[in-house]
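Trainee: just a sequence and a predicted model for now, questions to come.
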Amino acid sequence: MAVPTKYVLQHGATIGTLGKVAVESWKRKLFKGQRQLTTPGPEYTRTLPPRNPELVRDFIAAMGGNPAEYEGVLPPYFFPQWIFASSFDTIKDIPYSLLNLLNGGARMEIHEPIPAGEELIVRAHLENIDDNGRRAVVHQILEHGTKSVPHALTTHLYAVIPLPRKKGEPKPAGESKKDKEKAIVPPDAREIATMHVTEGTALDFAKLTGDFNPIHWVPPYAKASGFPNTILHGYCTMARSFERIRRHVLAEGEKFTVFDVKFTKPLVLPRDVAVFVDDERNLYVGEAKGSDAFMTGSYETDAPAKKKPAKKSAPKKKTNGHA
């Protein structure tokens, strides 16, 4: 099912924020200088109109979900559709180029379902910045809810900004072989579902969320950025994995309480990938067991995790009781 282009009109705030990012980055090149910044930063609150029901329905379906199972509520992984402006509020003063910002991962803490048809209230702040000289990890926390359910969802967003190394400068402390180890799909992970993702998958996600970063849908731009072709949005991989684990792993009535992911390798399109899990509720997205993982993570639900069976000890030898 092709996603209607009409949904682009629903994302004015998101598309406008992408423009602000570009303008802000150019301003920093023209007016260099260290900005004063303290963390945690101030909280910014935005009240947003209810989401379009047709958009919500088509988004769920595009991610592999069943819209009927979300009657009256929004899926928690829909948050990328409304966060861009709030996210920009918290990072507009950080002393780094926003054009170099990469999506490193996200953690969803799901407290209650978000009611559909109500105004959204989003509270956001910059939690901290971890700068080790070679990269900065920017941690933002956003609280999502409505008037009737103010504390429905908490999202932790992690943006990674690579930092240039000056000529002749030694490697920063802490840069070790371990830091460069690739994430892989473990050989003992269990494949639960496959996904065929194409350039159209990324364009559809852009239409549904407003994230029209050209690296996801304009091949010449992606190639100029060093990729063989366009790459899939990390949040699209997250949402699709959420639905497949929900369908193939969770029991009937079981619900996620935490969904925590890290984007470990750009997913260049087109590609056939699979979702893998293990008995400890870890998850992976890759092409096969032992291959590089495009996304890793873990999840928790409202059902207790299954305990691993204890190892059986070797049976004792019987004796006849005589010395």
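Mentor: Yep, that arrived. The model shown is predicted, which means the values in this text are computed figures rather than measured ones. Numbering: from 1, shown residues only.

Trainee: hey, let's count contacts and neighbours off CA atoms from now on
Mentor: Fine.

Trainee: show me what counts as buried in the helix of greatest length in the chain.
Mentor: The single longest helix within the chain, with elements called by DSSP state H, is helix 12-30. Using 16 or more other C-alpha atoms under 10 Å as the test for burial, helix 12-30 gives Ala13, Thr14, Ile15, Thr17, Leu18, Lys20, Val21, Ser25.

Trainee: looking at it, the fourth one is touching Asp89, isn't it?
Mentor: Just to be clear, that refers to Thr17. No - contact criterion C-alpha atoms under 8 Å: Thr17 and Asp89 do not qualify, at 9.6 Å.

Trainee: alright, now check it against this:
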Amino acid sequence: MSRSWHDLQSPATRASLYLRAASKRGISGDRLPDDGLRCFIPVQPGNLAAYRRLCHFTDDGRLPGTYPHIMAFTLQLQLMTAPGFPFPLLGLVHLHNRIEVLRPLGGIEGLRFAVYAHNLQAHAKGGTFDLVTEANDGIGLLWRETSRMLVRGLKLEGEAGEPADVEPEPLPEATRWYADSDIGRRYAKVCGDYNPIHLSAASARLFGFPTAIAHGMWSKAMALAALRGHLPHSGYAFEVDFRKPVRLPSEMVLSASEAGPVGALRLDGHAGVLHMVGRWAPL
């Protein structure tokens, strides 16, 4: 498919994009746009330092593997709040996230990002699409992310499939952490994702949640930081499936395989609730 690219000097302001998001509540179509956005985005040292502190990454001279997601978040927001985008941002459910670190993320002052959506598929609860984000330096492709998003209530032709949630095998405990009641607000200040379901119990109840829930990408970042000794500096994929949301506050238990080229992880919470399963492998 031929994709039309829109090259930007900088993304729009987040405030304007959230106003767009708040004004769109219904599904307006069943086809994804054929265009994408591209933009060079510099690293902000203060934001990077805050992200490392919040997600427990050490400063080793390289960007954390999940940090390009933070850099590109406003560009992703702009794509999904554009007038031609058929699905409302509020209500999308993040089912799966895969990052690929193709080359070491060191010595980077900025990256040129490309963001687009494709692969619209029927699902038992509506439909899914993949939001793809690619980061390039002066040499070429450096990093890629694929986020699978669920659109509830979408009607599509074709067989509606929903993979069975297979219970993963037990794994040895790697570490545990406590997700306090304000982690959603603190992470939002760093990443820019001010979805009301993460900010307070009062705002989360407006969307059917009894308490605020943690950002899935915070949980993934915490897992990646804890398992950094299991992974090489580059040439790997790290992917997770988000299961049950983390209700705040809550204690998390991360279990994982031993260090090696291929491994698995799981994140459990109170009373045996499974929040996230994942895996890593060489590219």
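Mentor: Okay, I see it. Since the structure is predicted, the reported quantities are computational estimates derived from the model, not experimental observations.

Trainee: about what we covered before: show me what the longest helix of the first structure is packed against.
Mentor: helix 84-91 (3 or more C-alpha pairs under 8 Å, 6 or more residues apart in numbering; DSSP states H and E).

Trainee: helix or strand right after the helix it packs on?
Mentor: Next along the chain after helix 84-91 of the first structure, taking DSSP states H and E as the criterion, comes strand 102-110.

Trainee: can you name the residues of the second structure that that next one overlays?
Mentor: On the second structure, the counterpart of strand 102-110 of the first structure by TM-score structural alignment is residues 93-101.

Trainee: what ranges do the strands span in the second structure?
Mentor: Under the criterion DSSP state E, strands of the second structure are mapped to 4-8, 35-42, 93-101, 110-123, 126-136, 141-152, 173-179, 236-242, 250-256, 263-268, 274-282.

Trainee: could I get those strands as a markdown table with distance to Ile213 of the second structure?
Mentor: Below are the strands of the second structure laid out as a markdown table (distance: least, C-alpha to C-alpha, whole Å):
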| stretch | distance to Ile213 of the second structure |
| --- | --- |
| strand 4-8 | 33 |
| strand 35-42 | 29 |
| strand 93-101 | 13 |
| strand 110-123 | 24 |
| strand 126-136 | 22 |
| strand 141-152 | 17 |
| strand 173-179 | 10 |
| strand 236-242 | 12 |
| strand 250-256 | 10 |
| strand 263-268 | 14 |
| strand 274-282 | 11 |
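
Trainee: stretch 62-77 of the first structure spans what distance, first to last residue?
Mentor: In stretch 62-77 of the first structure, first residue to last residue: 12 Å (C-alpha to C-alpha, to the nearest Å).

Trainee: re the thing from before, buried set for the match of strand 102-110 of the first structure?
Mentor: His94, Leu95, His96, Asn97, Arg98, Ile99, Glu100, Val101.

Trainee: that stretch against the first structure, how far on average?
Mentor: Its aligned residues in the first structure lie a mean 1.1 Å from stretch 93-101 of the second structure after superposition (mean C-alpha distance after the TM-score superposition for the first structure).

Trainee: what sits up against that stretch?
Mentor: By C-alpha atoms under 8 Å, 6 or more residues apart in numbering, the surrounding residues in contact with stretch 93-101 of the second structure are 65-66, 142-151, 216, 234-243, 283.

Trainee: and for stretch 72-79 of the second structure?
Mentor: Contacts for stretch 72-79 of the second structure (C-alpha under 8 Å, 6+ apart): 11-14, 17, 36-37, 39, 41, 85, 113, 115-116, 133, 191-193.

Trainee: only the buried subset of the residues you listed, as a PyMOL command please.
Mentor: Command for PyMOL that selects the buried part of the contacts of stretch 72-79 of the second structure, burial taken from 16+ other C-alpha under 10 Å:
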select buried, resi 11+14+17+36+37+39+41+85+113+115+116+133+191+192+193
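
Trainee: any idea how far Val138 of the first structure is from the closest residue to Ser97 of the first structure other than its chain neighbours?
Mentor: With sequence-adjacent residues excluded and distances taken as C-alpha to C-alpha, 6 or more residues apart in numbering, Ser97 of the first structure is closest to Ser25, at 5.5 Å. Using C-alpha to C-alpha, one gets 16 Å for the distance from Ser25 of the first structure to Val138 of the first structure.

Trainee: also Asn103 of the first structure?
Mentor: For Asn103 of the first structure relative to Val138 of the first structure (C-alpha to C-alpha), the value is 10 Å.

Trainee: cool, Lys262 of the first structure as well?
Mentor: In this view, Lys262 of the first structure and Val138 of the first structure are 14 Å apart by C-alpha to C-alpha.

Trainee: the inter-axis angle of the longest helix of the first structure versus helix 84-91?
Mentor: Angle of helix 12-30 of the first structure versus helix 84-91, following axes from the mean of the first three to the mean of the last three C-alpha atoms, to 10 degrees, is 30 degrees.

Trainee: need the contact partners of helix 12-30 of the first structure.
Mentor: 81-85, 88, 92, 97-99, 209-213.

Trainee: dump the residue contacts of the residue nearest to Pro104 of the second structure when sequence neighbours are not counted.
Mentor: In this structure, Pro104 of the second structure finds its nearest non-sequential neighbour in Ser234, 5.0 Å apart by C-alpha to C-alpha, 6+ apart. Remark: with contacts taken as C-alpha under 8 Å, 6+ apart, Ser234 of the second structure is in contact with Val101, Leu102, Arg103, Pro104, Leu105.
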